[in-house]
Structure formats: C-alpha cells, structure tokens
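**Q** Output the structure for:
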Amino acid sequence: MTLGLQQPPDKILCHSFPTTSGFTKLPTSSIDSFEQLSNTFLSHFVKRQRQRPADHLLTIRQGEKETLRSYVKYFTRETLEVDETDDKVQLTTFKAGLKSREFMVSLEKNPP
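**A** A predicted model of the protein is given here:
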C-alpha cells in the first residue's frame, strides 16, 4: 500500500527498467541515476527518429475511407519524426489533411 504513495529509489527503477523496455545494450555501470537513464532512452529512441522537416506534415492526408481515429493516430506518429514543430504548425497541417471540410471549419470556430 505504501509503495503507491512513495516513489521507488533510483536504484530499483534503474534495475527494473531494462527488463520492461527492451533497452538492454547499455554498458555495465554507465548509468548513475534514473534521470540519466531516461535521457539516454529518449535520445536513443525518440530524438533519433526526428529526421523529417516540418513540411513533411503537409503531405499527410486523411484517406477517403479512412476513419478520423486512424488519421489522428497516423498523424500523431508522423509528428514524432519531425524536427522542431510547434503546436500551431501541427494543428494547421492536421486540419489541412482532413477530408471533411465541415469538421475543419468546426475546429477553426472551436479550437481544441
């Protein structure tokens, strides 16, 4: 019961992390804290993927028979591969790719 109220020590977090993440190729004793482990993980898996320019988002279009859920999922995944985009660019390119103009107008009138 008390574990839910307390943060586990860094040592426990660091030792349990490789078994749950698949991130097991770190040299022995190369990580000193959970924060360092987190930063290493992010730079390896997330930042490495961000290789596309922001204008890549303009190429993403919702397919004629594609559901909104599927489009949102795909668009979100693609934004993770783009370097340095802000929320306004992402929202603008997301709306540009929608097949439903009515929905796009609705988003403009009532922004998320």
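**Q** C-alpha only now, for contacts and for neighbours.
**A** Noted.
**Q** how about the nearest residue to the residue nearest in space to the middle of the chain, chain neighbours excluded?
**A** Closest to where the C-alpha atoms of the chain average out (CA atoms, centre = their mean) is residue 80, at 5.0 Å. Residue nearest to residue 80 in three dimensions, not counting chain neighbours: residue 50, with 6.2 Å by CA to CA, 6 or more residues apart in numbering.
**Q** before we go on, could you also do this sequence so I can check it against the first one:
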Amino acid sequence: MKQTFLDHFMIQTDRLYTADNLYMLQQGKDEPLREYAAHFSHEYSRCPEIDDRAAFDAFKSGIRESNFRYMVHSNPWNTYAELMKQPTVHTKAEYFNSKRGSATFARNTFGDPLPTSVPTPALPQHSAQPPST
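**A** Okay, here's the model as predicted:
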C-alpha cells in the first residue's frame, strides 16, 4: 500500500510542463521577487520542449504590479538569461535600500529624489499705525 501511494504521487511530482503551465505561474501577493524567480526557474527546468522566448514572456506575464514589472517592460532585455539576472540585481538593491532606513522613504516610486520642500513664506507683519492727522 505504501509503494502504491508513493508511485501515485511520484508521478505527479515528476511530470513535465508545457508553456501553458508556465503562463499559469503568478507571483503571489506577498511572494518576494527572488522566490518567484527561483520557483519559475525550477518549473522552467522541467519544460524540455519550451524555448527561451516562451519562458521570457511567461515570466514577464507572471510578475505582479511593482517597480520591477515596470522595469522589465521598459528595458531592452531580449533573452531569458538577461531577464533572469535582473531579479537578483533588483532584490539586492531592495535589500540595501531597506538597510538605509528612513532614507528610503525620501524616494518616490521610480527611485528619484523627491523635490525638496519649499520653506513656508513668512506671513506679512501688519502694524497698526494710527491714521495721520
């Protein structure tokens, strides 16, 4: 009985994937980019008949809304290998930015410094002078 159970589930874990399976992979709401990239790479390695272009497109389609998604869609990376280097670079940058502490909050969505605040102009001082006679 034990062997029947293992045989049944071993078949499910060792199955090969198609491009459709890769397109179904989505980065979870709380899933770090690094984990999504590792999971995707693992699943892609189980897809022997899928070319890099299909994997490239499937990876891009599974990334949740984020700065990284914007970068991927606006940069000229053309190969799967180039694309898969980027999550590592991006997560390292996120890590080092998080170590900077509150300085990270002084940046907007695209990493540009926010404009410096303009000092509030001093209110005019009115003196009550008696009317001249």
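**Q** Aligned counterpart of the residue nearest to the centre of structure 1 in structure 2, please.
**A** Using TM-score structural alignment, the equivalent of residue 80 of structure 1 in structure 2 is residue 45.
**Q** Roughly how far does its match sit from residue 39 of structure 2?
**A** Distance of residue 45 of structure 2 to residue 39 of structure 2, given as CA to CA, to the nearest Å: 10 Å.
**Q** can you map out the strands along structure 2?
**A** Applying DSSP state E to structure 2 gives no strands.
**Q** What's the biggest helix in it, counting residues?
**A** Across structure 2, the helix with the greatest residue count (assigned by DSSP state H) is helix 80-99.
**Q** and that helix, what does it pack onto?
**A** Applying 3 or more CA pairs under 8 Å, 6 or more residues apart in numbering; DSSP states H and E, we find helix 80-99 of structure 2 packed against helix 33-45, helix 52-62, helix 67-74.
**Q** The last one against structure 1, how far on average?
**A** Which is helix 67-74 of structure 2. Superposed on structure 1, helix 67-74 of structure 2 shows a mean distance to its aligned partners of 2.5 Å (mean CA distance after the TM-score superposition for structure 1).
**Q** go on, the second one?
**A** Taken against structure 1, helix 52-62 of structure 2 registers an average deviation of 0.6 Å after superposition, with mean CA distance after the TM-score superposition for structure 1.
**Q** So what does residue 63 of structure 2 match up with in structure 1?
**A** Checking TM-score structural alignment: residue 63 of structure 2 goes with residue 98.
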